[in-house]
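K.L.:
take this sequence and fold it.
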Amino acid sequence: MSTPEKTRRPDALTMEVVELIGDVVARFYADYELAAGEHALTGPQARLLSLLSLEPLPMRKLAQKLKCEPSNVTGIVDRLETRGLVERRPDPADRRVKLAAATDEGLRVARDLREGLRFAREPLAGLSAEERGALRDLLRRMLDA
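P.N.:
Predicted structure coming up:
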């Protein structure tokens, strides 16, 4: 009788891959913290600004994406708003909801943050375009599973 898939122990290669993914995530966050510090931002402020550079989002959605309490998001948005990097807007679909949106200056800082990540300039840039494409495709497959 075979062991059910969910109770089977992962093989050594799978565990090595999991450890490497953890190392990559830790390195990415450390690099993000350094890039954020160059703009006098905390890591959470930089990550929130990065999310808002893609699209305005309601506070609740930001909290979900950042995996934190909505009250924490409110404080982060308040601090970024004071610096002129974020603004609150009414949601056109539901005027009772407030969206947080990056200002033009916030978009510029978010772009500078992305471009300043050593992680993207060094290890990823050392891969060929074909290797980066393959890595991207594999990561997408993992996330879609």
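K.L.:
from now on I want contacts and neighbour counts done on CA atoms only, so please keep to that.
P.N.:
OK.
K.L.:
residue 91 contacts residue 59, doesn't it?
P.N.:
No. In terms of CA atoms under 8 Å, residue 91 does not count as a neighbour of residue 59; the distance is 11.2 Å.
K.L.:
who touches both of these two?
P.N.:
Residues touching both residue 91 and residue 59 (CA atoms under 8 Å, 6 or more residues apart in numbering): 98, 99.
K.L.:
which strand in the protein runs the most residues?
P.N.:
In the chain, assigned by DSSP state E, the strand with the most residues is strand 94-102.
K.L.:
need the three-state assignment for the residue nearest to the spatial centre of the chain.
P.N.:
A centroid search over the chain (CA atoms, centre = their mean) returns residue 47, at 5.5 Å, as the residue closest to the centre. Three-state call for residue 47 (DSSP: H, G, I helix; E, B strand; the rest coil): helix.
K.L.:
before we compare anything, build this one as well:
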Amino acid sequence: MSTPHKTRPDALTMEVVELIGDVVARFYSDYEDAAAEYALTGAQARLLNLLSLEPLPMRKLAHKLKCEPSNVTGIVDRLEGRGLVERRPDPADRRVKVAAVTDEGQRVARDLREGLRFAREPLAGLSHQERESLRELLRRMLGVDTAS
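P.N.:
Predicted coordinates:
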């Protein structure tokens, strides 16, 4: 029985894949460094960033962070203890609790994003038009609607 012939990616595609991997690694490293300036772990900083966009139930947070809900509960507990996050009833279903950032949590999340060296250095080194082109290419790769 023969196996279907799989086309190997060309050298250019493989180089792009490697470069994307390098960008991701650098982004996570910068994120960890920025988080450490606020005595946060990378996971705490990522959760805070997610919650700065919208309050979310634990289950959705776990899904977005690709971890177990019990891990999310621990992270939320620690952030709540620092006054960065609070638990509230979900307006859509009062039996469900959502985690939401406090005003201080929103400020820290904003400072974290602004503190990323990656955004200040290599990305800022691109022209406005280059950043727009990169944004559109990344959206296409991710299947995000570019009409917005």
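K.L.:
quick revisit: so residue 91 and residue 59 of the first structure - more neighbours on which side?
P.N.:
residue 59 (21 against 15; other CA atoms under 10 Å).
K.L.:
so what's the corresponding residue of the first structure for residue 123 of the second structure closest to, chain neighbours aside?
P.N.:
Using TM-score structural alignment as the criterion, residue 123 of the second structure maps onto residue 124 of the first structure. Among residues not flanking residue 124 of the first structure along the chain, residue 132 sits closest, at 7.1 Å (CA to CA, 6 or more residues apart in numbering).
K.L.:
in a strand, the one you found, correct?
P.N.:
No. Assignment of residue 132 of the first structure by three-state DSSP gives helix, placing it outside any strand.
K.L.:
count the residues that sit near it.
P.N.:
Neighbour tally, residue 132 of the first structure, other CA under 10 Å: 14.
K.L.:
from residue 24 of the second structure, how far out is residue 84 of the second structure?
P.N.:
26 Å (CA to CA, to the nearest Å).
K.L.:
have a look at the two and say which one is more surrounded.
P.N.:
Between residue 84 of the second structure and residue 24, counted using other CA under 10 Å, residue 84 has the larger neighbour count: 20 against 12.
K.L.:
contact partners for that one?
P.N.:
The contact partners of residue 84 of the second structure, taken as CA under 8 Å, 6+ apart, are 48, 101, 102, 103, 104, 105, 106, 108.
K.L.:
helix or strand: which one has the last one?
P.N.:
Assigned by DSSP states H and E, residue 108 of the second structure belongs to helix 103-114.
K.L.:
from the chain's centroid, how far away is that helix?
P.N.:
14 Å (CA atoms, centre = their mean, to the nearest Å).
K.L.:
what's the answer for stretch 91-102 of the first structure, then?
P.N.:
The answer for stretch 91-102 of the first structure is 21 Å, by CA atoms, centre = their mean.
K.L.:
which residues in the second structure does it align to?
P.N.:
Going by TM-score structural alignment: stretch 91-102 of the first structure matches residues 90-101.
K.L.:
what residues of the matching stretch count as buried?
P.N.:
Neighbour-count burial for stretch 90-101 of the second structure, counted by 16 or more other CA atoms under 10 Å, picks out 97, 98, 99, 100, 101.
K.L.:
okay, now the residue nearest to the last one when sequence neighbours are not counted: neighbour count?
P.N.:
What sits nearest to residue 101 of the second structure in space, not counting adjacent residues and going by CA to CA, 6+ apart, is residue 85, at 4.3 Å. Residue crowding around residue 85 of the second structure was assessed by other CA under 10 Å; the count is 26.
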